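**Q** the sequence and its predicted three-dimensional model are supplied below.
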Amino acid sequence: MSQQQISPLASVSPEAKLGEGVLVHPFAVIEANTELGEGCIIESGAVIKSGSRLGKHCHIHPGAVIGGIPQDLKYAGEESLAILGDHVSVRECATVNRGTASKGKTVVGSHCLLMAYSHVAHDCVLGDHVILGNATQVAGEVEVDDYAILSGGSLVHQFVRISKHVMLQGGSRVNKDIPPYTLIGRDPIVYCGINIVGLRRRGFTNEQIFRINDIYRTLYQRGLNNSEAFKVIEEEIPDTYERQLILDFVRSSERGIVRGTMD
């Protein structure tokens, strides 16, 4: 691993902890109480603020800010963190705020892509392989699970939960929970089917896809209330990880899930 390469025109606190091979471009700022894993790249004009923890090989592009103070009037200056996993790319002018006393940290998993001008607010938790499209805005304490894709210009209300393998149409306004494996779009948003293309790309078999589709047909298209749909699903569809993930998610939703086209 090569040694650190820190431009003399960058502002790097002597209290910052930088791993091997970190590259810091001119006019980047890295404050005290920060940790950067090996191989990170911090480009010109990027700011890594106090409380930031970056994993290995993260790439922070010009104008991005990691660990900014929460935009929450309840924040009272408490110590908190903004944590990024490994191989996270944060594009131009995107922002990740640190946590508040609510959870104490904002977390972005590994292999995530936060495109330009996107925003991750305080106390959010993003899983691995999440993509936020350009200018997507995620409010406080939102949960976004693995492999979810939120297309450009989406707006996500605070406390919303978005499950695994979801594909969200650009410009969507999300104020309900989004169950796993779904394709969500239109205005206002509705369930538009399952994310077949994404599931096939990630190695789901035809049998798995058919069963997921059957579950959502029962949930959304048979004119049943949730309790009735749960009973039919458990009686007619084999018990699999996918079935249990869907049922657990819907049952645990406090905001309610996105409506179907027949609602």
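**A** It's in. Numbering: from 1, shown residues only.
**Q** only C-alpha atoms from now on, for both contacts and neighbour counts.
**A** Noted.
**Q** wait, what's in contact with residue 7?
**A** By Cα atoms under 8 Å, 6 or more residues apart in numbering, residue 7 lies in contact with 24-26.
**Q** quick one: it from residue 193, how far?
**A** Note on residue 7: its distance to residue 193, by Cα to Cα, to the nearest Å, is 50 Å.
**Q** next one: residue 233
**A** According to Cα to Cα, residue 233 and residue 193 sit 17 Å apart.
**Q** for those two, indicate the residue with more neighbours.
**A** Applying other Cα atoms under 10 Å to residue 233 and residue 193 shows that residue 233 carries more neighbours, namely 20 against 17.
**Q** included below, for side-by-side comparison, is a second structure:
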Amino acid sequence: MSRIHPTAIIEQGAEIGEDVEIGPYAVVGAHVTIGARTTIGSHSVIEGHTTLGVDNRIGHYASVGGRPQDMKYQGEPTRLEIGDRNTIREFTTIHTGTVQDAGVTTLGDDNWIMAYVHIGHDCRVGSHAILSSNAQMAGHVVIGDWAIVGGMSGVHQFVRIGEHSMLGGASALVQDIPPFVIAAGNKAEPHGVNVEGLRRRGFSPDAISALRTAYRLLYKNGLSLEDAKAQLRELAAAGGDGDAAVKTLVDFIEASQRGIIR
């Protein structure tokens, strides 16, 4: 049985799952679907065409599903889709998509979104990501699984943050971070492979060694980007335990539109 505080406003048409808890003075819009066992903190606003999966935790004063901060937006019924078991803390803002992109902003599962984070329109956040307090994502940002974005960091629109990568606190990111790479600074620069994170997630020593070799080819050997990519392709086909990880790195670089940090 859901527990909805009598001061909460639930607009007609909203769909509320089983065992949902909605705190005092929260507002849930008419086009919102909230999955089972989700908690909505006091004074939060869940609006727009927004879907939340099960077991999510929304902190007090969060604003989820608001209109895009895009001057081209003309009221189209764009969407926000949030998966399961996400923690979204106090004063976070997450906006719906725009028709100039796919029309949807997405979050996967098991993400940890700390206080005052902003996730702009058309962002795509994978699963198991951590966005630290006051991290700010402009529109169209893509964040891979298990990535970490440090507090007080700003991420330029259309930038991609690769899986298992880490952006240090108070950084300014204007180009893509390849998977598995640590970056920091204003403007953010590469600072090695996220070795500790990979160990914690079960990557083998051979896979980590292959990624360290890949990092040297990309950043330490004085190669042009095209020459580095050619050698990375050879490394990805070497037949070792790290082939899949290196291939992920190569595929990401080749798909980059804004270029990778150098």
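**A** That came through, no problem. Given the structure is predicted, the values throughout are model-derived calculations rather than measurements.
**Q** fetch the TM-score of the aligned pair.
**A** Here the superposed chains carry a TM-score of 0.96, computed using TM-score structural alignment, normalised by the length of the second structure; 257 aligned residues with a Cα RMSD of 1.0 Å.
**Q** circling back to that earlier point, which one of the contacts of residue 7 of the first structure is nearest residue 209 of the first structure?
**A** Residue 209 of the first structure has its nearest neighbour among the contacts of residue 7 of the first structure in residue 24, at 44.8 Å by Cα to Cα.
**Q** equivalent range in the first structure for stretch 120-132 of the second structure?
**A** Mapped onto the first structure using TM-score structural alignment, stretch 120-132 of the second structure covers residues 121-133.
**Q** ends of that stretch, how far apart?
**A** Span of stretch 121-133 of the first structure from end to end, Cα to Cα: 15 Å.
**Q** helix or strand: which one has the closest residue to residue 217 of the second structure other than its chain neighbours?
**A** Counting by Cα to Cα, 6 or more residues apart in numbering, residue 217 of the second structure lies nearest to residue 228, which is 5.7 Å off, once chain neighbours are set aside. For residue 228 of the second structure, the host element (DSSP states H and E) is helix 225-236.
**Q** now do that helix: distance to the chain's middle.
**A** How far helix 225-236 of the second structure lies from its chain's middle: 28 Å, per Cα atoms, centre = their mean, to the nearest Å.
**Q** go on, stretch 182-190 of the second structure?
**A** Distance of stretch 182-190 of the second structure from its chain centroid, counting by Cα atoms, centre = their mean, is 18 Å.
**Q** ok, the residue nearest the centre of the first structure - contacts?
**A** By Cα atoms, centre = their mean, the first structure has its centre lying nearest to residue 126, at 3.3 Å. Residues in contact with residue 126 of the first structure, defined by Cα under 8 Å, 6+ apart, are 107-109, 143-146.
**Q** let's see it at 7 Å
**A** For residue 126 of the first structure, the contact set (Cα atoms under 7 Å, 6 or more residues apart in numbering) comprises 107-109, 143-145.
**Q** that one and residue 171 of the first structure, how far apart?
**A** From residue 126 of the first structure to residue 171 of the first structure the distance is 19 Å (Cα to Cα).
**Q** what do you get for residue 146 of the first structure?
**A** Residue 146 of the first structure sits 21 Å away from residue 171 of the first structure when distances are taken as Cα to Cα.
**Q** what of residue 150 of the first structure?
**A** From residue 150 of the first structure over to residue 171 of the first structure (counting by Cα to Cα), the distance is 9 Å.
**Q** between these two, which one's more packed in?
**A** Set residue 150 of the first structure next to residue 171 and count neighbours by other Cα under 10 Å: residue 150 wins out with 28 against 19.
**Q** before we move on, back to that, show me which positions of the next helix or strand after the helix holding residue 228 of the second structure end up buried.
**A** Downstream of helix 225-236 of the second structure, the first helix or strand assigned by DSSP H and E is helix 243-254. Of all the residues in helix 243-254 of the second structure, those buried under the rule 16 or more other Cα atoms under 10 Å are 243, 245-250, 252-253.
**Q** in this structure residue 43 of the first structure contacts residue 58, no?
**A** No - counting by Cα atoms under 7 Å, residue 43 of the first structure sits too far from residue 58 to count as a contact (11.0 Å).
**Q** of those two, who's got more company?
**A** Between residue 43 of the first structure and residue 58, counted using other Cα under 10 Å, the more crowded position is residue 58 (25 against 22).
**Q** quick one, what contacts that one?
**A** By Cα under 7 Å, 6+ apart, the neighbours of residue 58 of the first structure are 40-41, 86-89.
**Q** looking for the alignment partner of it in the second structure.
**A** When the second structure is aligned by TM-score structural alignment, residue 58 of the first structure is paired with residue 56.
**Q** ditto for residue 45 of the first structure
**A** In the second structure, residue 45 of the first structure lands on residue 43 (TM-score structural alignment).
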